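Visitor: Task: produce atomic coordinates for the following.
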Amino acid sequence: MLPRLTLAFREIGSIARGSDAFRPRLVVSVPPSMAMGWLSERLAGFVASHGAVDISLRGDDDPVPFDRELIDIRLSFGPHYREHPSEEIVRDAVYPVCAPELTAKTDSLAGLPLIHTDWGPTGASFPSWRTWFEAAGIEPGRAVQRGLSANSSRAALDLAISGLGVALAQGIYCAGALEEGRLVRANALSIALRQPYCLTIPERSARRDLVAAFRNWLIEECRRSVGSPVLG
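Guide: Okay, the predicted model is just below:
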């Protein structure tokens, strides 16, 4: 029966691929903060240029189960997956940003309310406010321990846009708000992140044209944000 069943399933697959109902599927995994706003706001541009595609967008912390969840492409902060082909695509930095009206209240960043970010499992790799003040040669006193705290980069950025304080925001997240004038840089000093953003694509997915197209598009979007003129 096996040869007949094999032919039958091949015929069914051929019919499905030739019908209008067939749409390619892509499973994309990114850090949670990126899934909540940055990437979800941009996916329409990919679909518009590459046609209808079923995309499963996942916000995951590392490590991710590539094979169990059939993940096609993973964007992560730092290299995590030696068992799959990975590449470094861009290195970001953090910038002190706040709402425009907040900077009019003081000429010293130390006098502004601070927004702290709990970076999660990779927190040791991200600069804290204490690190930033040390690099700036400023003694913040107890102010560095006070203020609001959020457990995601996106949430901290939203708090800053609302005028509740100044946040240390990654360029990839804050570039758009800076370009639109919803945020301003509260100080010129930025601190480069210790690790780059990396893309990991398992070999089973690397041969797919759709995955290659999404890879190229995602790299371009990441580099455009990190390389925004407002961050220079």
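
Visitor: Going by C-alpha atoms from here, please, whenever you check contacts or count neighbours.
Guide: Fine.

Visitor: for residue 83, helix, strand, or coil?
Guide: At residue 83 the chain is in coil, as set by DSSP: H, G, I helix; E, B strand; the rest coil.

Visitor: Might you report the residue contacts of it?
Guide: Not one residue lies near residue 83 by Cα atoms under 8 Å, 6 or more residues apart in numbering.

Visitor: and it, how far is that from residue 58?
Guide: 21 Å (Cα to Cα, to the nearest Å).

Visitor: Mind jotting down where the strands sit in this structure?
Guide: 25-30, 54-59, 73-77, 86-90, 93-98, 114-117, 148-150, 166-170, 184-185, 191-192, 197-200 (DSSP state E).

Visitor: In the protein, which residue is most central in space?
Guide: Centroid-nearest residue in the chain, with Cα atoms, centre = their mean: residue 34, separated by 3.5 Å.

Visitor: To compare against the first, here's the next sequence to fold:
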Amino acid sequence: MTLRQRRFLPNLSLLLAFDAVMRAGSVTGAAQELGLTQSTISRLIQSLEAQLGLALFIRHKKRLIPTEAAGRYFRDISGALEIIQRASTSLIANPDGGTLDLAVLPTFATRWLAPRLPQFLSDHPGISINLTTRFRKFTFDAEPFDAVIYFGADDWPGAEYLKLFDERLTACAAPDFLAAHPVADAADLAGAVLLQLQTRPGAWSDWFAGQNAPRPAGTSGMMMDQFSMMIQAAISGLGVALLPDYLAQIEISEGRLCPILRPAVPGRGAYWLAWPERKAGLKPLEAFRAWLAEQMARDGIHAGHA
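Guide: Predicted coordinates for the structure are as follows:
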């Protein structure tokens, strides 16, 4: 076992003071956050600099100005503190083990996963799940997650996969909108505002192709970064939403949106569960993978490894 060198492992109080100063942008803000005096924060920063053997801040008129080295150090230290905090909260929440840290897409988590999770937790009482939203890809070496549910292709670096389902698209609009603008064919969408997600720039092209019709002239687009925002915009009559069918069916069943023309048109991409190879045997992850596969089978979808 390699011994850890004390010089390169500063006391946690020094790192917390440094982290607070960097985030707050001042000694005063850091002192307020940590419940310490400004002089104590300054002494902690000086002790950290002495232990590292270099200056992290430039002193100017009682202000601390971070150096470039401090910026690099902060990025790493901030991530390390988050890992420590997550590990501690997970241990406190479930001292017997069995915690799964999962990164998820926000709308998928709230509209598809969350309603199903109580049954999983009931069937697996020794397991707890921590959910954190992520829009963009990350590396499992840099983020403290056991797995991620994401949309796209099976191209997550260094990962193993379980394919959940392909995305299928349904166009929807509010009942009042359709009463004022009836849509009998694709040409009737001329002049309409077509709502779309920033991460699905080709989705409307796929939908019109699925209707065997060109996109009519005069349509305009409105980009949004979350499906939840798009749903509310469509319900308010702002335009026509193009939703994954699993989301569209929720709004349709509640009568808040109505489908337009052919529903469930094949889109591009799929929903995946991915995990780092080194965690493939993690018991909570194994249970969660098996449960997801059961959910897909119940919905008539064959989930498979890639």
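
Visitor: Overlay them and tell me the TM-score.
Guide: The TM-score (TM-score structural alignment, normalised by the length of structure 1) is 0.71; 203 aligned residues with a Cα RMSD of 3.1 Å.

Visitor: Map residue 100 of structure 2 across to structure 1 for me.
Guide: Alignment note: residue 100 of structure 2 maps to residue 26 in structure 1; criterion TM-score structural alignment.

Visitor: Give me the number of neighbouring residues for the residue nearest to that match when sequence neighbours are not counted.
Guide: With sequence-adjacent residues excluded and distances taken as Cα to Cα, 6 or more residues apart in numbering, residue 26 of structure 1 is closest to residue 55, at 4.8 Å. With neighbours defined by other Cα atoms under 10 Å, the count for residue 55 of structure 1 comes to 14.

Visitor: any idea where the helices of structure 1 begin and end?
Guide: Using DSSP state H, the helices of structure 1 run over residues 2-18, 32-33, 43-50, 66-69, 100-103, 129-136, 153-161, 171-180, 203-206, 209-226.

Visitor: Single out the most deeply packed of those.
Guide: helix 153-161 (a mean of 22; mean count of other Cα atoms under 10 Å).

Visitor: contacts for that helix?
Guide: Under Cα under 8 Å, 6+ apart, the answer for helix 153-161 of structure 1 is 33-34, 36-37, 97-99, 115-117, 119, 149-150, 165-167, 169-170, 173-174, 182-183.

Visitor: From the chain's centroid, how far away is it?
Guide: Relative to its parent chain, helix 153-161 of structure 1 has a centroid offset of 14 Å by Cα atoms, centre = their mean, to the nearest Å.

Visitor: Then stretch 51-63 of structure 1?
Guide: 12 Å.

Visitor: mind listing what's buried in that stretch?
Guide: 57-58, 60-62 (16 or more other Cα atoms under 10 Å).

Visitor: So the residue nearest to the centre of structure 1 is in contact with residue 57, correct?
Guide: No: if you go by Cα atoms under 8 Å, residue 34 of structure 1 and residue 57 don't touch, sitting 10.2 Å apart.

Visitor: follow-up on the earlier one: what's the residue nearest to residue 26 of structure 1 aligned with over in structure 2?
Guide: Residue 55 of structure 1 maps onto residue 129 in structure 2, by TM-score structural alignment.

Visitor: got the contact list for that match?
Guide: Residues in contact with residue 129 of structure 2, defined by Cα under 8 Å, 6+ apart, are 99-102.

Visitor: before we move on, what about residue 109 of structure 1?
Guide: 186-187.

Visitor: For residue 139 of structure 1, see how far away it is.
Guide: Residue 109 of structure 1 is 11 Å from residue 139 of structure 1, by Cα to Cα.

Visitor: circling back to that earlier point, for residue 79 of structure 2, state which of the contacts of residue 129 of structure 2 is nearest.
Guide: Residue 79 of structure 2 has its nearest neighbour among those in residue 101, at 15.2 Å by Cα to Cα.

Visitor: gap between that closest one and residue 140 of structure 2?
Guide: Counting by Cα to Cα, the gap from residue 101 of structure 2 to residue 140 of structure 2 is 11 Å.

Visitor: Between the two, which contacts overlap?
Guide: residue 146.

Visitor: what's around residue 244 of structure 2, how many residues?
Guide: So residue 244 of structure 2, with other Cα under 10 Å, has 21 neighbours.

Visitor: what residue of structure 1 takes the place of it?
Guide: Structural alignment (TM-score structural alignment) places residue 244 of structure 2 against residue 170 in structure 1.

Visitor: ditto for residue 269 of structure 2
Guide: Per TM-score structural alignment, residue 269 of structure 2 is aligned with residue 195.

Visitor: Give me the nearest residue to that match, chain neighbours excluded.
Guide: residue 78 is the one closest to residue 195 of structure 1 (Cα to Cα, 6+ apart), at 5.1 Å.

Visitor: Buried deepest among the strands of structure 1, which one?
Guide: Most buried among these, counting by mean count of other Cα under 10 Å: strand 166-170, with a mean of 28.

Visitor: what about that one, how far off from structure 2?
Guide: Here strand 166-170 of structure 1, set against structure 2 after superposition, deviates by a mean of 0.8 Å using mean Cα distance after the TM-score superposition for structure 1.

Visitor: quick one: that strand to helix 209-226, angle?
Guide: 140 degrees (axes from the mean of the first three to the mean of the last three Cα atoms, to 10 degrees).

Visitor: coming back round to it: check contacts around the residue nearest to residue 195 of structure 1.
Guide: Residues near residue 78 of structure 1 by Cα under 8 Å, 6+ apart: 195-198.

Visitor: Quick one: those as TSV, columns for distance to residue 214 of structure 1 too.
Guide: Converted to TSV, these look like this (distance: Cα to Cα, whole Å):
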residue	distance to residue 214 of structure 1
195	23
196	19
197	16
198	14
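
Visitor: Can you pick out the most distant pair from these?
Guide: 195 and 198 (9.0 Å).

Visitor: between the two, what contacts are shared?
Guide: In contact with both residue 195 of structure 1 and residue 198: 77-78, using Cα under 8 Å, 6+ apart.

Visitor: Now do the same contact list for residue 291 of structure 2.
Guide: When contacts are counted by Cα under 8 Å, 6+ apart, residue 291 of structure 2 touches residue 120.

Visitor: That one matches what in structure 1?
Guide: Match for residue 291 of structure 2 (TM-score structural alignment): residue 217.

Visitor: what's the distance between its match and residue 97 of structure 1?
Guide: Counting by Cα to Cα, the gap from residue 217 of structure 1 to residue 97 of structure 1 is 27 Å.

Visitor: picking that back up, make a markdown table out of the contacts of residue 129 of structure 2 and add distance to residue 200 of structure 2.
Guide: A markdown table is the format used below for these (distance: Cα to Cα, whole Å):
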| residue | distance to residue 200 of structure 2 |
| --- | --- |
| 99 | 33 |
| 100 | 29 |
| 101 | 27 |
| 102 | 23 |
